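Novice: Fold the following, please.
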Amino acid sequence: MKKTKILIATAILGIATFVAIAADHIDAPAVSGGTSDITDFYAFQGSNSSNIAFVANVQGLLAPGSTAAASFDENVMIEFNIDTSGDNVEDLVIQAIPRDGKMYIFGPVSPTQAGLSSTIMTNSSNTAVVDITPYGQSAIVASSGGIMAFAGPRDDPFFMDFAQYGEIIAGNATSFNDPGSDTFAGTNVLSVVVEVPKTLIGGSGTINTWVETKRKQ
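Specialist: Below is the predicted model of the structure:
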């Protein structure tokens, strides 16, 4: 589970884009390489300053040769959690569920319960559905009620020089090289992007936001 915090500003303020990032490409052996493995989480103001975008990447370190065969696991839900009251408990969720080549989006909506178990919020008035973009094709983006969504493979956006990081941890170096060597260059992830109007979240103030993957039981 990745957690981060993002500041929401009203559209009137027109502040510069604020970016929040959390990344974890190499998990424990029981999780690494699994279809529920989260590699990155991003939250930032959209190109339309009235919107906020949430991005979750899963199934990292996909080689180009294997990306075309990779697919979202239909037994795994990606859930963006949004805490608007500062108690570190989700007040809103955005759920992304793959089915038959499409990604179904439910929310932002108040969940029936907080915590590790979730109910699919099919009764949400905020919904969208988008065709999952095949590997190597132009991005397919769907829009519904002000919500925009994308799902599909993308080039891994995270930059990290793990070899130099290892040298620093070992005490053999004190800083990263400039330029460094991107460990993730040439690898891909499966990405879900949901952009929503800030008014669906609360409009202004500070929120906590994190992402989880939850497997169907």
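Novice: Could you use CA atoms for every contact and neighbour count after this?
Specialist: Fine.
Novice: Farthest from the middle of this protein: give me that residue.
Specialist: residue 172 (34.4 Å; C-alpha atoms, centre = their mean).
Novice: next up, for comparison:
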Amino acid sequence: MSDHISGPRALSNPIADITDVYTFPSPEKPGCLVLVLNTMPMAKPSDLFSDGLLYRFRLRPLHPPSPNDAGWGFVPGEEEIVVDCVFVAPGAGDRQQQGTCVSPSGESIPFFVNDLEGGSGRGVRVFAGTRWDPFIMDARAALATIANRELAFTDPGSIFLDGKNVLSIVVEIDTSFLWGRDLVGVVAETLTRGTFNVRIERVGRPEVKNMMLAPKEFDPVNRDLEIRDLYNMEDAFHLGDSYQGAYRARLDANLAFWDGLDGKVDWHAEANGSHPLTDLILADYLIVDVTKPYVEHGTFLEIELAARRGEAHQTCGGRTLNDDVMDTIFTQLVNAGHGPTIRDGVDSATRPATRNFPYLATPNPNPPEPPEHH
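Specialist: Now for the predicted structure:
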């Protein structure tokens, strides 16, 4: 389920569980980049943000791969822009929770949760509140595919999260903050708040943890290891050496499983035995071209796939709210784009996102009860 419930810590602390991250050029204000962090899967309309967490966006300029690089090799620069949002616990007489966004320039921008006007400062606009979960995927069919080792998608399928809510943070920043670069890497994190910040979760692309790292049964090296909490603690822009072998073994095995579901191999292992997608997945941040206009569909992975082909990308990349990214992911995993589109049978939310700030659709006032976990 994208990044919902992406490990034991996320299951035990859903308030810190990042469900999805999106980034795209603003369809409403050209020259601005939209950043979206969704958290708290299956949120109730009354749920509030944690006063014990730091909700963070990190952005770095990306250098394109060299002409001699046969892979995906976008290299993050050392410069970094950070946008932090924090919240206070409402007092007994408070009608709304208050938050503060610290902009790339260091300005503190106050706002109230669920206020559609949000808060604004120099080159920054921010909203936080309950919204309709925009993630589009037949999660039950995807899990059945792994369990039964054969494609289980039907047409039509059903969106497990349709009608459920999330707590959403939307920040729109002027691209003048972004070093004059076109390609930017974006990741979102939740961290403990205080003088010592511990990373709880970090998310770049969808389904890296749940569809690609979670299954254990195909991994010949670490078959008993729940790997996702370790992965969550890593710096997305500087993956540590300590567990990298474990991540690679898990990805090589699971990606080979996905590739074999159509009965043929489309991703041939490299000379060292590594799956060709492993390095791309471990560079786990969204890549967006802030100089290109907003496009509703078909931008996810377009920059990365064009780079692999040695071609110039055509779109803004990133990830938009209404883009059916799972069909793109499943197609690349199963047939590398050499065969038919692998559809999960769902194409859009019943309440799609809009082209106006704060973009995500209004929440469901009566969301279904979340399932119990045992």
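Novice: quick one: TM-score?
Specialist: The TM-score (TM-score structural alignment, normalised by the length of structure 1) is 0.72; 173 aligned residues with a C-alpha RMSD of 2.2 Å.
Novice: re earlier: relative to residue 181 of structure 1, how far out is the residue farthest from the centre of structure 1?
Specialist: 17 Å (C-alpha to C-alpha, to the nearest Å).
Novice: any idea what residue 45 of structure 2 aligns with in structure 1?
Specialist: Aligned counterpart of residue 45 of structure 2 in structure 1: residue 68 (TM-score structural alignment).
Novice: separation between its match and residue 190 of structure 1?
Specialist: In terms of C-alpha to C-alpha, residue 68 of structure 1 sits 11 Å off from residue 190 of structure 1.
Novice: ok, the two, which is more surrounded?
Specialist: The residue with more neighbours, out of residue 68 of structure 1 and residue 190, is residue 190; 25 against 13, by other C-alpha atoms under 10 Å.
Novice: In contact with residue 22 of structure 1, which residues?
Specialist: 2-4, 40-42 (C-alpha atoms under 8 Å, 6 or more residues apart in numbering).
Novice: Next one: it relative to residue 75 of structure 1, how far apart?
Specialist: Distance from residue 22 of structure 1 to residue 75 of structure 1, by C-alpha to C-alpha: 24 Å.
Novice: hmm, who's touching stretch 80-98 of structure 1?
Specialist: 54, 72-74, 76-79, 103-111, 114-115, 120-121, 192, 201-202, 206-212.
Novice: one more time with 6 Å
Specialist: With contacts defined as C-alpha atoms under 6 Å, 6 or more residues apart in numbering, stretch 80-98 of structure 1 is touched by 74, 77-79, 103-110, 207-211.
Novice: What subset of those is buried?
Specialist: 77-79, 103-110, 207-211 (16 or more other C-alpha atoms under 10 Å).
Novice: Just those residues: which are in strands?
Specialist: 77-79, 103-109, 207-211 (DSSP state E).
Novice: Looking at the residues you listed, which is nearest residue 128 of structure 1?
Specialist: residue 105 (5.0 Å; C-alpha to C-alpha).
Novice: Kindly state which residue of structure 2 is aligned to that closest one.
Specialist: Alignment note (TM-score structural alignment): residue 105 of structure 1 maps to residue 101 of structure 2.
Novice: now residue 109 of structure 1, nearest residue through space, not along the chain?
Specialist: residue 92 (5.1 Å; C-alpha to C-alpha, 6 or more residues apart in numbering).
Novice: Can you find the partner of that neighbour in structure 2?
Specialist: Per TM-score structural alignment, residue 92 of structure 1 is aligned with residue 81.
Novice: And for residue 79 of structure 1?
Specialist: Match for residue 79 of structure 1 (TM-score structural alignment): residue 56.
Novice: wait, its match sits on residue 189?
Specialist: Yes. Between residue 56 of structure 2 and residue 189 there is a contact at 5.1 Å, judged by C-alpha atoms under 6 Å.
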